[in-house]
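[1] the sequence isn't on hand, but the structure is:
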């Protein structure tokens, strides 16, 4: 990633999330009106004009992935909050909108959005341009996930590292080196008991669509770097301090969110969501 430029893939993910709001009809897996304000009228018009493109099989699968990961993380966050966890850290927040459409129960959360400085500046500019107010329970931390010592960075944030934290890191790890990922696992796994971590992890894929997307993001300066063997990942996570490791299967996702629902996006075909608990 160009350290002086905002993440283009974060903007692309926002477009795919917005498409779910615009072209998928009444029934939503994730209700996110804020994303439409965040990306702006021109981007929404583009989605409407090119709506058929968003139903190409590869793009459709990616749209499911992007919407599902946020819905699942937010559902797990609610469960954690009900269990007493009142801190929410979003690593690599990108264009995440939870903080700006938070339900009433979330007013009791301390929400910290952490991202690369250039991406965070871009996000804040979008919020300002859209007239979206920043809630009082939201704060921002600049972080380079490759270079920074995470404990030092977040020690100086509004997080209380002596209490459990719910951490989400969605669509980020594939762009990081294995050393940076190990550092994240060690940091989160070292937080107090009751801490939960929901993240996405990519298994190596083959096929023309994956190759095309990999080439596109590499040209944008954000190549896919890290893919995982889940058996090895489970061992690494347990060594990092996590007591429970849950890989969310396509069958579980289908049963939980798609069976009986009138959704225009299809169930996932691959496991990419992981939930771990200290």
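    Good, I have the coordinates. Given the structure is predicted, the values throughout are model-derived calculations rather than measurements.

[2] rest of the way, CA atoms for contacts and neighbours
    Will do.

[3] give the helix, strand or coil label for residue 140.
    Per DSSP: H, G, I helix; E, B strand; the rest coil, the local secondary structure of residue 140 is strand.

[4] show the contacting residues for it.
    Residues in contact with residue 140 (CA atoms under 8 Å, 6 or more residues apart in numbering) are 112, 113, 114.

[5] most surrounded residue in the residues you listed?
    In terms of neighbours by other CA atoms under 10 Å, the contacts of residue 140 top out with residue 114 at 25 neighbours.

[6] how many residues are close by residue 275?
    Residue 275: 19 neighbours (other CA under 10 Å).

[7] among the contacts of residue 140, which one sits closest to residue 47?
    residue 113 (27.0 Å; CA to CA).

[8] in terms of helices and strands, where is that closest one?
    In this structure, residue 113 sits in strand 110-115 according to DSSP states H and E.

[9] counting contacts, what elements does that strand pack onto?
    strand 87-91, strand 138-142 (3 or more CA pairs under 8 Å, 6 or more residues apart in numbering; DSSP states H and E).

[10] one more to weigh against that first structure:
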């Protein structure tokens, strides 16, 4: 299938590692021009070099902290200055923070909301005028399956992620008239640095495939998902192949979630 991404311009936040990195890589492979941003400049440079090595294409790497509105604005402005337009925004920046309610300090509530909710808000705020000018665009907000059915001891992450789902739906209704689509993906158990650390700490004698199957026994597909699988879904959603899809969420969880 031709995703019609050739010549499109995309920004991916939190793109130095994991799902963000592989999404940026996949977009480049499909012919898009990509800006990657993250807080860690060193890791960002490594990511840009890796994409260049694998694809032969350069990406624009912009160090940015999405908790700072001025950094979000700078990422958009540098992308426009470099590529001349903006078609796609993937709001992927995030952290893991899961605790019982009474153990969550006020500062942690604010930090989590600043990263996962306001980071997406501020990036979209500065991206949307350029998408309108281009005649349309696509935004994907990365959230979590547990945002739909929050378990105990999952705060503040599930609250900020649930807010991201509401943001997605409201934005899609506001922006549809401008041909700007807004969707979300809800991530389940996907291979990450954190998961790999657990693997090495808990069962280093097992291969990754064996560990994945062991941990994934309660998942209908029977394994942990790969970052590439998540990136493939995100890439489809931002592409013209999904031109009539907006205001919805897609679970990338191997069937583990109890909510559609």
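    Done, it's in. What you see is a predicted model; the values in this text were computed from it and never measured.

[11] need the TM-score from the superposition.
    Overlay of the two chains. TM-score (TM-score structural alignment, normalised by the length of structure 2): 0.47; 169 aligned residues with a CA RMSD of 4.4 Å.

[12] can you give me the angle the strand holding residue 113 of structure 1 makes with strand 138-142?
    30 degrees (axes from the mean of the first three to the mean of the last three CA atoms, to 10 degrees).

[13] any idea which helix or strand comes after strand 110-115 of structure 1?
    helix 117-130.

[14] pull out the buried positions in that next one.
    For helix 117-130 of structure 1, a neighbour-count test (16 or more other CA atoms under 10 Å) marks 117, 119, 120, 122, 123, 124, 126, 127, 130 as buried.

[15] can you name the two of these that sit furthest apart?
    Using CA to CA, the two most remote members of those are 117 and 130, lying 19.9 Å apart.

[16] quick one: secondary structure of residue 275 of structure 1?
    Classified using three-state DSSP, residue 275 of structure 1 is strand.

[17] correction: residue 198 of structure 1
    Residue 198 of structure 1 ends up strand, using three-state DSSP.

[18] that older thread, highest mean neighbour count out of the helices and strands packed on strand 110-115 of structure 1?
    A comparison of those by mean neighbour count, using mean count of other CA atoms under 10 Å, puts strand 87-91 on top with a mean of 24.

[19] packing partners of that strand?
    If you count contacts as 3+ CA pairs under 8 Å, 6+ apart, strand 87-91 of structure 1 packs onto strand 110-115, strand 166-169.

[20] now the one helix or strand residue 59 of structure 1 maps to against strand 273-277, angle please.
    Using DSSP H and E, residue 59 of structure 1 sits within helix 57-82. Counting by the same axes, to 10 degrees, helix 57-82 of structure 1 points 20 degrees away from the direction of strand 273-277.

[21] list the buried residues in helix 57-82 of structure 1.
    By neighbour count with 16+ other CA under 10 Å, helix 57-82 of structure 1 contains the buried residues 60-74, 76-78, 80-81.

[22] same check, this time on stretch 13-24 of structure 1
    In stretch 13-24 of structure 1, counting by 16+ other CA under 10 Å, buried: 13, 14, 15, 16, 17, 18, 19, 20, 21, 22, 24.

[23] ok, the second one touching residue 39?
    Yes. Between residue 14 of structure 1 and residue 39 there is a contact at 7.2 Å, judged by CA atoms under 8 Å.

[24] find the nearest non-adjacent residue to residue 28 of structure 2, please.
    With CA to CA, 6 or more residues apart in numbering as the criterion, residue 28 of structure 2 has its nearest non-adjacent residue at 6.6 Å, and that residue is residue 34.

[25] count of residues packed around that neighbour?
    A count of neighbours around residue 34 of structure 2, defined by other CA under 10 Å, yields 26.

[26] isn't it right up against residue 21?
    No. The criterion here is CA under 8 Å, and residue 34 of structure 2 misses it with residue 21 at 10.9 Å.

[27] next, the buried residues of the longest helix along structure 2.
    Criterion DSSP state H: the longest helix present in structure 2 is helix 157-175. Across helix 157-175 of structure 2, burial judged by 16+ other CA under 10 Å covers 157-165, 167-169, 171-172, 175.

[28] closest one to residue 196 of structure 2 out of those residues, please.
    In terms of CA to CA, no member of those lies closer to residue 196 of structure 2 than residue 157, at 20.5 Å.

[29] wait, isn't that closest one in contact with residue 111?
    No. Contact criterion CA under 8 Å: residue 157 of structure 2 and residue 111 do not qualify, at 10.4 Å.

[30] now do the strands in structure 2.
    9-13, 33-38, 60-63, 88-91, 98-99, 137-144, 155-156, 180-187, 249-252 (DSSP state E).

[31] give me the contacts around the third one.
    So that's strand 60-63 of structure 2. When contacts are defined by CA under 8 Å, 6+ apart, strand 60-63 of structure 2 is touched by residues 34-41, 44-45, 48, 75, 78-79, 82.

[32] ChimeraX command to pick out the buried ones of those residues?
    To isolate the buried members of the contacts of strand 60-63 of structure 2 in ChimeraX, using 16+ other CA under 10 Å:
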select :34,35,36,37,38,39,44,45,48,75,79
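
[33] pick out the most distant pair among the contacts of strand 60-63 of structure 2.
    Going by CA to CA, the pair spanning those furthest: 40 and 82, at 21.1 Å.

[34] picking that back up, and the longest helix of structure 2, what does it pack onto?
    Secondary-structure packing of helix 157-175 of structure 2 (3+ CA pairs under 8 Å, 6+ apart): helix 106-113, strand 137-144, strand 180-187.

[35] same thing but 6 Å
    Packed against helix 157-175 of structure 2 by the contact rule (3 or more CA pairs under 6 Å, 6 or more residues apart in numbering; DSSP states H and E) you find strand 180-187.
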